[in-house]
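Participant: missing the sequence, but the structure's below:
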C-alpha cells in the first residue's frame, strides 16, 4: 500500500509562501547539502508527485527550465509521474502528468495500488482536502528559522483536530530542522 506524504518547507510562524505567489525566498535559509540529499531520497521513493492546480503550474514552469545546478533533483522532478488535481485545468504540458478532477477519490484509489510513496508539495488547499479526508500517512516539514509575519499559511482553518506523533527530528547545519510526524491513528 502506498503512503501519502506531505512535504513542505514552512517558516517558524507557519507560512509556506510569502505575501505574493511563489515568494519562497525563505527556502534559501535552509537549502544546503543535507536538504538536497533528503530531497533526493524522497524523490527516489516517489511513485507520484501530487499538486493542486496553482502549485502544479508554478512547479511546471520552474522545473521544465530548471537551472543546471539543480541537476539530479531536476531529473527526478521531470521524470516522476505527476497528478495535477484540478476541476478547471484543461491541459498539462509537464511530462508524465495526469489531470484528475476528483483528487480525494483518485488518491484514495492510488494509495491501495503499489508500494511507493505519493508526495504532496505545497498545495495548501489540496492538502486541507486530504487532511479532512484523513488521507495523509505522514507529514514531513522543514522549518525555516524565520518569522515572515504575513503570507499564506500551510495549515488552514477548518482542518480536523488531530494529534501527531513526532517520529524523527533532525537539525540542519543551516539552522533549519526536519520534522516527521505520523497521525496518531497511523502509528
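Facilitator: Structure received. Just so we're clear, the structure is a prediction, and the values are computed from it rather than from any experiment.
Participant: make it CA atoms for all contacts and neighbour counts henceforth
Facilitator: Will do.
Participant: apart from its chain neighbours, what residue comes closest to the residue most central in space within the chain?
Facilitator: A centroid search over the chain (Cα atoms, centre = their mean) returns residue 121, at 1.8 Å, as the residue closest to the centre. With Cα to Cα, 6 or more residues apart in numbering as the criterion, residue 121 has its nearest non-adjacent residue at 5.3 Å, and that residue is residue 7.
Participant: surely that neighbour meets residue 120?
Facilitator: Yes - taking contact to mean Cα atoms under 8 Å, the distance of 6.0 Å between residue 7 and residue 120 places them in contact.
Participant: the helix or strand hosting the residue nearest to residue 121: what's the following helix or strand?
Facilitator: Here residue 7 sits within strand 3-11, counting by DSSP states H and E. Scanning the chain past strand 3-11 towards its C-terminal end, the next helix or strand to appear is strand 15-17 (assignment: DSSP H and E).
Participant: take this one as well and set it beside the first:
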C-alpha cells in the first residue's frame, strides 16, 4: 500500500498568535518585511520544495494570484523569488471555496468539500500537501484531525488584534517538536509533528 502523503500546515504569525492584522493581509507590513529577508526566503524555500500540492483558501489564492505572476515575470526579481514564483505557477493548486467561480491561475482547481478533498489527495502519489498561511483552512483541518505537520514562523511583532490561527473549538492534540530555527531578524521557525 502506498504511503499516505503528509498534510503540512505552514503559517507565519505574530507573537500574539495573529496571522493578519485587523485591516487584513494587504496592510500586514510586518509580514512582508519578514518574508523579503534572505534568511526567511531560504527557510521558506526548504518547506515549499517538499510539496507537490498547495492547498489554500480563497482569500490567499486571490492574494497570491494578484502578485506572484508579475513578480515571476519581472527580470529584476531576485532569482530565489523567481524560483518560488515558478513553483507557484506550476504546482497543483487546490483552492477551498464555496463562492469562487473560477480558478484561472495555471494548474488550479476549486474544491468545495475540504475534508473529502484532503482525504482523496492523501491517497494519491506525490510529495507533501502544503496548506499555505490559510488560517480558516488550517483550523478546519485541525478539527478534522487531518494535519500531520505544523510549521510556524513566529515574527517578533505584537498586533493586538486581527485573525488568529488558534481559536476556540480547535480540539486538543499533542505534538512533538521536530526542529526549531532562529532567523536573523529574531523570528523563530518551529516544526511540529503529530505525536
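Facilitator: All right, it came through fine. Predicted model, so just to flag it, every value in this text is computed and none were measured.
Participant: the residue nearest to the centre of structure 1 against residue 49, yeah?
Facilitator: Yes - in this structure, residue 121 of structure 1 is within contact of residue 49 by Cα under 8 Å, at 7.4 Å.
Participant: let me see the contact set for residue 35 of structure 1.
Facilitator: Under the criterion of Cα atoms under 8 Å, 6 or more residues apart in numbering, the contact partners of residue 35 of structure 1 comprise residue 172.
Participant: if we can go back for a sec, show me what the strand holding residue 7 of structure 1 is packed up against.
Facilitator: Other elements packing on strand 3-11 of structure 1 under the criterion 3 or more Cα pairs under 8 Å, 6 or more residues apart in numbering; DSSP states H and E are strand 15-17, strand 117-121, strand 138-144.
Participant: so which bit of structure 2 is it matched to?
Facilitator: Using TM-score structural alignment, strand 3-11 of structure 1 lines up with residues 6-14 of structure 2.
Participant: residues making contact with the matching stretch?
Facilitator: Contacts to stretch 6-14 of structure 2, defined as Cα under 8 Å, 6+ apart, come from residues 19-20, 31, 122, 127-135, 138, 146-159.
Participant: and the buried ones among these, selectable in PyMOL?
Facilitator: Here is the PyMOL command that selects the buried residues among the contacts of stretch 6-14 of structure 2 (16 or more other Cα atoms under 10 Å):
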select buried, resi 19+20+31+122+127+128+129+130+131+132+133+134+135+138+146+147+148+149+150+151+152+153+154+155+157+159
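Participant: and the helices in structure 1?
Facilitator: Secondary structure of structure 1 (DSSP state H): helices located at 33-45, 53-64, 71-79, 103-111, 124-132.
Participant: could you check the second one and say which residues are buried?
Facilitator: What that stands for is helix 53-64 of structure 1. Those would be 53, 54, 55, 56, 57, 59, 60, 63, for helix 53-64 of structure 1 by 16+ other Cα under 10 Å.
Participant: so which bit of structure 2 is it matched to?
Facilitator: Following TM-score structural alignment, the partner segment of helix 53-64 of structure 1 in structure 2 covers residues 58-69.
Participant: now the counterpart of residue 148 of structure 1 in structure 2: how far from residue 140 of structure 2?
Facilitator: Under the alignment by TM-score structural alignment, residue 148 of structure 1 pairs with residue 159 in structure 2. Between residue 159 of structure 2 and residue 140 of structure 2 the computed distance is 24 Å (Cα to Cα, to the nearest Å).
Participant: check residue 52 of structure 2 too.
Facilitator: When distances are taken as Cα to Cα, residue 52 of structure 2 and residue 140 of structure 2 turn out to be 21 Å apart.
Participant: and residue 48 of structure 2, by the same measure?
Facilitator: Residue 48 of structure 2 sits 21 Å away from residue 140 of structure 2, taking Cα to Cα as the criterion.
Participant: do the same with residue 54 of structure 2
Facilitator: 16 Å.
Participant: of those two, who's got more company?
Facilitator: Legend: neighbour count by other Cα atoms under 10 Å for residue 54 of structure 2 and residue 140, higher for residue 54 (21 against 16).
Participant: quick one on the thing from earlier: quick one: map the residue nearest to the centre of structure 1 onto structure 2.
Facilitator: Aligned against structure 2 - with TM-score structural alignment as the criterion - residue 121 of structure 1 pairs with residue 132.
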